[in-house]
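S.K.: when you get a sec, could you give me coordinates for this:
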Amino acid sequence: MIILGAILLIVGMLAGISLLSTVGGILLVIGAILWVLGATGRAVGGRKHFF
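M.R.: Predicted coordinates for the structure are as follows:
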């Protein structure tokens, strides 16, 4: 999710499409939060790991 968010953010900035930049930024933040929670061993949504 982090990689997809980064790709959408970059493409949105290069193409000048603000919707892609917004969605990419949101995916990047959500992916980072899930990664941190998974790294601490906390189960999120019933799952221990998000890949």
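S.K.: from now on I want contacts and neighbour counts done on CA atoms only, so please keep to that.
M.R.: Noted.
S.K.: how far away from the center of its chain is whichever helix in the chain runs longest?
M.R.: Secondary structure of the chain read by DSSP state H shows that its longest helix is helix 18-39. Relative to its chain's centre, helix 18-39 lies at 2 Å (C-alpha atoms, centre = their mean, to the nearest Å).
S.K.: want to put them side by side, so please do this one too:
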Amino acid sequence: MNKFRDYAVNQDKTLTQLIEDYIDSLPSTKIAHSDAGVPATAPLSSTNIPD
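M.R.: As a prediction, the model looks like this:
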């Protein structure tokens, strides 16, 4: 833990900022939740609405 504190002081950041920066640098993994049962990767389609 002291290494993290020392690094934070050296970078002029708080430990929270270091952790947030690290989390932000991680690759994004998207988990889709669909109530309609349509996969999130399905193409969107438009529906014609009568006038």
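S.K.: where does the TM-score land?
M.R.: For these two chains in superposition, a TM-score of 0.32 is obtained (TM-score structural alignment, normalised by the length of the first structure); 26 aligned residues with a C-alpha RMSD of 3.0 Å.
S.K.: follow-up on the earlier one: mind listing what's buried in the longest helix of the first structure?
M.R.: Within helix 18-39 of the first structure, the residues that count as buried by 16 or more other C-alpha atoms under 10 Å are 20-28, 31, 34-35, 37-38.
S.K.: what would those residues look like in JSON lines with distance to Ile2 of the first structure?
M.R.: Below are the buried residues of helix 18-39 of the first structure laid out as JSON lines (distance: C-alpha to C-alpha, whole Å):
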{"residue": "Leu20", "distance to Ile2 of the first structure": "14"}
{"residue": "Ser21", "distance to Ile2 of the first structure": "13"}
{"residue": "Thr22", "distance to Ile2 of the first structure": "14"}
{"residue": "Val23", "distance to Ile2 of the first structure": "12"}
{"residue": "Gly24", "distance to Ile2 of the first structure": "9"}
{"residue": "Gly25", "distance to Ile2 of the first structure": "9"}
{"residue": "Ile26", "distance to Ile2 of the first structure": "10"}
{"residue": "Leu27", "distance to Ile2 of the first structure": "7"}
{"residue": "Leu28", "distance to Ile2 of the first structure": "5"}
{"residue": "Gly31", "distance to Ile2 of the first structure": "5"}
{"residue": "Leu34", "distance to Ile2 of the first structure": "10"}
{"residue": "Trp35", "distance to Ile2 of the first structure": "9"}
{"residue": "Leu37", "distance to Ile2 of the first structure": "14"}
{"residue": "Gly38", "distance to Ile2 of the first structure": "14"}
